[in-house]
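Visitor: can you look at this prediction? I've put the sequence above it.
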Amino acid sequence: MVHLAVRLAPGASADRIDGWDKDAGGRPVLKVRVRARPVEGEANAALIKLLARALGVPQSAVAIHRGGQSRTKRVRVEGLPDPDLKARLTDL
């Protein structure tokens, strides 16, 4: 199980992963945009779907661990070691 920090931007023109950035504390955070609006969990669902597709894992392996109501989220990914996760996200 791996935890991933994500900064989500809902209401974008396209679903895409913009790459890595740093948060205010200097920690790495993955920047992600989704078309879905933050209404009734639609943006969170779109985030899970996009990350699962990009990482090549089932949607059931991806879950929001913390920050469901926030732009900055902690996402849990099951069944993928940390080096593989970072390699798959770097190749995007």
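Guide: In hand now; what should we look at?

Visitor: for the rest of this, base every contact and every neighbour count on C-alpha atoms.
Guide: OK.

Visitor: just the element for residue 21, please.
Guide: For residue 21, the host element (DSSP states H and E) is strand 16-22.

Visitor: ok now the helix or strand just after that strand, how far from the chain's centre?
Guide: In the C-terminal direction, the helix or strand that comes right after strand 16-22 (DSSP H and E) is strand 28-33. If you compare the mean C-alpha spot of strand 28-33 with that of the full chain, they lie 7 Å apart, counting by C-alpha atoms, centre = their mean, to the nearest Å.

Visitor: okay, pairing it with this:
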Amino acid sequence: MSGFAVHRAGKRGAIRFSVHLQPRASKNEIAGLHGTSLKVRVTAPPSEGLANEALIDFLSRALDIPRRNVCIVSGFSSRRKVVEISEVELEAIQRLAV
């Protein structure tokens, strides 16, 4: 995938990638790439962790996996986040950026 940085992390075989999150968007969607990050728009506001929860919910639905398999590793109060996803194929993550 050109420009989209995705890699395996840890012994569990989880996959990590960066996300550029845009809160208060008109709809929840993947909006392509922002540098090497996946750009995701969510309707939730950035206060009280609502945008983070919306991101986790959106990615779990997009990948058809349980919410417990999606974790924000860093960037809790930033637009740029590192997300770790377990029990999913690398190709499924790469298809998100298409």
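Guide: Noted; the coordinates are in hand. All of these numbers come straight from a predicted model, not from anything done at the bench.

Visitor: packing partners for the strand holding residue 21 of structure 1?
Guide: Under the contact criterion of 3 or more C-alpha pairs under 8 Å, 6 or more residues apart in numbering; DSSP states H and E, the helices and strands touching strand 16-22 of structure 1 comprise strand 28-33.

Visitor: so the strand it packs on versus strand 16-22, what angle?
Guide: When axes from the mean of the first three to the mean of the last three C-alpha atoms, to 10 degrees is applied, the directions of strand 28-33 of structure 1 and strand 16-22 differ by 150 degrees.

Visitor: may I see the buried residues of strand 28-33 of structure 1?
Guide: For strand 28-33 of structure 1, a neighbour-count test (16 or more other C-alpha atoms under 10 Å) marks 29, 30, 31, 32, 33 as buried.

Visitor: give me the stretch of structure 2 that stretch 76-85 of structure 1 matches.
Guide: Counting by TM-score structural alignment, stretch 76-85 of structure 1 falls onto residues 84-93 of structure 2.
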